[in-house]
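Visitor: structure of the sequence below:
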Amino acid sequence: MKNRVDIWTLLIVTAVTALIWFWAAAETRGDRSISVRLQFVVADPDDWLVTPPQRTVRIEVQGSRLALDQADRVLRQPVPIEFVPVVGAKTIDILNALRDHDELEATGVRIRSAEPSVVEIDSDRIVRVPARVRATLPGVQTVGEVEVRPAEVTVAMPSRLRERWLGAINVEAFVDRGRLDQLDPGRHHVIDVAVRPADGLPSNGGIQIEPGTVQLAFTMRSRIRETRLDQVRVQLAGPPEDYREFRVDVLDPILRDVTIRGEGDLIRRIESEEVTVVAILHLSNREKEQRIDAKPISYFLALIREPDGASRGVQVEGQIGDSLRPPPIRLDIQRIDRENDG
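Guide: Now for the predicted structure:
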């Protein structure tokens, strides 16, 4: 009986000792470094752009092990730092902001330091302006106009960007070629397209468009394609009677590396060499009188042979190399001496 009492006494003493040890360990004070992600918020976030919206800082806290563990759990989530915005820069004192955090204060830890101790943020008021939507369907010819639904959207943008961007705000509904290739010519199509800023307006400058998607309704007539030609011959054009007075020699008779754009079937016939492309250089009588020594080509022409053997020309777009402007063609223009020729 005595042995049984001694065993129970030993168990009770051991349990009490363990509880005291765990309590003492939990209450042992220490320091801990914790990484904190701050989230800067304002009362009306739809009307303000805050940069940066978040910032990571490292804080040193002191407290019991239990309090430090609780603080660690609280700070695993972003900590909202609410402030009153003004247009321009503002400095946030991190220590004061965190000391006002109710959940962190409830843990009982003491914040000793923060690195950095202050953070500078920038705020700008959001303004809203109406904008017409421009439909962009690269490589496609349509029957009539493209209908945009709705035709006008609202662009929300920082006030300082609006002050720098004078004039109308333009946006576009751009359809990539891959998507257009899946549509059949000759049919009416209605597709949903995302709207994006246009004409150089930055897409990542805090701009939002509402609604962000519009519908485009159109009938596709044909697709525009392009092909690259190693060489294209230059052909002169002008009043026929001028050739009795002037001799014109084209010193650059061949253009190299020419990209031609046109209706899909026409491009296919150019690639199969059924149709020839020439570069037309039009010279006026006045230019011949002045004996100009160079001039860019006027346009590119696809010469289509008809069943009766005649040819008709269809104007096509062309680009020489990577240049957006055609280079000048060198010329040698001489007046014909009629007396000597006679």
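
Visitor: rest of the way, CA atoms for contacts and neighbours
Guide: Will do.

Visitor: name the helix or strand for residue 20, please.
Guide: helix 2-27 (DSSP states H and E).

Visitor: in terms of secondary structure, what does that helix contact?
Guide: Applying 3 or more Cα pairs under 8 Å, 6 or more residues apart in numbering; DSSP states H and E, one finds that helix 2-27 contacts helix 65-74.

Visitor: which residues touch the helix it packs on?
Guide: Residues from elsewhere that reach helix 65-74 (Cα atoms under 8 Å, 6 or more residues apart in numbering): 25-30, 32, 34, 61-62, 103-104, 107-109.

Visitor: of those residues, which pair is most distant in space?
Guide: Greatest spacing in the contacts of helix 65-74, by Cα to Cα: 25 and 103 (23.1 Å).

Visitor: report the buried residues of the helix or strand hosting residue 98.
Guide: Residue 98 belongs to helix 94-99 when elements are defined using DSSP H and E. Under the neighbour-count criterion of 16 or more other Cα atoms under 10 Å, helix 94-99 has 94-95, 97-98 buried.

Visitor: repeat that for stretch 286-300.
Guide: 288, 291, 294-295, 297, 300.

Visitor: most centrally placed residue in this structure?
Guide: Geometric centre of the chain, nearest residue: residue 203, 5.2 Å, by Cα atoms, centre = their mean.

Visitor: next up, for comparison:
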Amino acid sequence: MKRRTIDIPTLLLVTIVTVLIWVLAEDRTHESSTFPGTVKFEVPGEGLFLVNPGTHGLELEIDGPPKAIQRMQRRLRDPILLPATARDGKHQIDDLASKIMAIDDVRETGATILSTDPRSVEIDVTQLVTRTASVRAKLPDTSTVENVQVSQDVDITLPASEANRLPQPLVLDVVIPPDEIQRLEPGLHTLDGTVQLPTELGTFEDVSFDPPIVEVTFRLLSRAKSIQVERARIQLNSAAQDFGEYAVDLPDQFLQNVTVEADAETIDQLESGECQLIAVVYLSTSDKERRVESKPVAYFTVLCRDGTGQVVKATVGDNPHPEVKMTIKPLAGSPE
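Guide: Down below sits the predicted model:
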């Protein structure tokens, strides 16, 4: 019996032909799929430009062999960069599919972009300019400081059309929040401040600063303003059940030359007469029964015309609780 031999050359030929047929069949097999993608617009070349919106989301209909579609899908994971016109104003970008297909690494995937949704987008291009400005520290009025130093100058970038509104030389504000100051004790301090355009210049859009934060060094002397009030009215706080039982006479209805320390707004209200300073004295039933001849001021408060008020730090000389002289007499018919 003859043994059958394997024809190696024939087997190799059949294998090669089969592979070629499979490859050709795959290349000729097309399918369509829809994938999300992002286009990003930038102005090429020199100069600073702002494109708004800078990115747009799209749905792309893709056609091609399965492997080509897979390559396109991987490519669409990253934004597709498209050039924008270096000219101020609104621009309509039409036929996004053909513009995206013109990009080399997109075309090299072997797949075709049939369409995009949306088919076109609108962008707004703004030319930017950069100016260098000095800075000044803007600290809360409730603090008294000296030796204020700011670490560096700042570059401001904004639309060229807005730049002519800026004064020359330009000085920017470095703002320290009031609550940052309030937690400090008097002494030398360095804090980070936020760079801003002075409020008197009005509103600007699309403005950025480099750096946006700078260091401010200063010596804090006190956290509040002070004023000397010529006189503070004395107010007695007494128990309600004692009304009609005793007469309390004050030789002087006011304390003279009271120094008040408070925030700037409160000081301004005192200076304008919108609010007045009150020295509050507590008088208990026991005090009246004993007919005390003086009581210390418990606290000082600023009382405004609208009925609002707040306790403030105040002293007569160096005394925050000066004595108030008084004469107490029981009224007729009341128990001695």
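
Visitor: could you quantify their similarity as a TM-score?
Guide: Once the chains are laid over each other, their TM-score by TM-score structural alignment, normalised by the length of structure 2 reads 0.60; 255 aligned residues with a Cα RMSD of 4.3 Å.

Visitor: what's the helix holding residue 98 of structure 1 in contact with?
Guide: With Cα under 8 Å, 6+ apart as the criterion, helix 94-99 of structure 1 contacts 81, 104-105, 111, 113-114, 116-119.

Visitor: narrow those to those in helices?
Guide: Secondary structure from DSSP state H places 104-105 of those in helices.

Visitor: return the closest of the contacts of helix 94-99 of structure 1 with respect to residue 235 of structure 1.
Guide: residue 119 (67.9 Å).

Visitor: from what I can see the closest one touches residue 57, true?
Guide: No: using Cα atoms under 8 Å, residue 119 of structure 1 is not in contact with residue 57; the gap is 9.2 Å.

Visitor: show me what contacts the residue nearest to the residue nearest to the centre of structure 1 when sequence neighbours are not counted?
Guide: The shortest distance from residue 203 of structure 1 to any non-neighbouring residue, by Cα to Cα, 6 or more residues apart in numbering, is to residue 197 (5.9 Å). By Cα under 8 Å, 6+ apart, the contact set of residue 197 of structure 1 is 170-172, 203.

Visitor: what do you get for residue 32 of structure 1?
Guide: 60-62, 68.

Visitor: what helix or strand does it sit in?
Guide: Going by DSSP H and E, residue 32 of structure 1 is in strand 29-41.

Visitor: what of residue 247 of structure 2?
Guide: Going by DSSP H and E, residue 247 of structure 2 is part of strand 246-249.

Visitor: secondary structure and distance to residue 19 of structure 1 for the contacts of residue 32 of structure 1 - can I get that in a markdown table?
Guide: What follows is those, written out as a markdown table (DSSP: H, G, I helix; E, B strand; the rest coil; distance: Cα to Cα, whole Å):
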| residue | secondary structure | distance to residue 19 of structure 1 |
| --- | --- | --- |
| 60 | strand | 29 |
| 61 | strand | 26 |
| 62 | strand | 23 |
| 68 | helix | 20 |
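
Visitor: what's stretch 263-275 of structure 1 in contact with?
Guide: Contacts of stretch 263-275 of structure 1 (Cα under 8 Å, 6+ apart): 222-227, 260-261, 276-277, 302-305.

Visitor: hmm, 7 Å instead?
Guide: 222-227, 276, 302-304 (Cα atoms under 7 Å, 6 or more residues apart in numbering).

Visitor: among these, name the buried ones.
Guide: Here, 16+ other Cα under 10 Å leaves 222-226, 276, 302-304 buried among these.

Visitor: roughly how far apart are residue 310 of structure 1 and residue 114 of structure 1?
Guide: Relative to residue 114 of structure 1, residue 310 of structure 1 is positioned 85 Å away (Cα to Cα, to the nearest Å).

Visitor: quick one on the thing from earlier: highest neighbour count among the contacts of helix 65-74 of structure 1?
Guide: residue 109 (24 neighbours; other Cα atoms under 10 Å).

Visitor: which one in structure 2 is aligned with that one?
Guide: Correspondence of residue 109 of structure 1 to structure 2, assessed by TM-score structural alignment: residue 111.

Visitor: and the residue nearest to residue 203 of structure 1, how close does it get to residue 208 of structure 1?
Guide: 9 Å.

Visitor: that'll do, ta.
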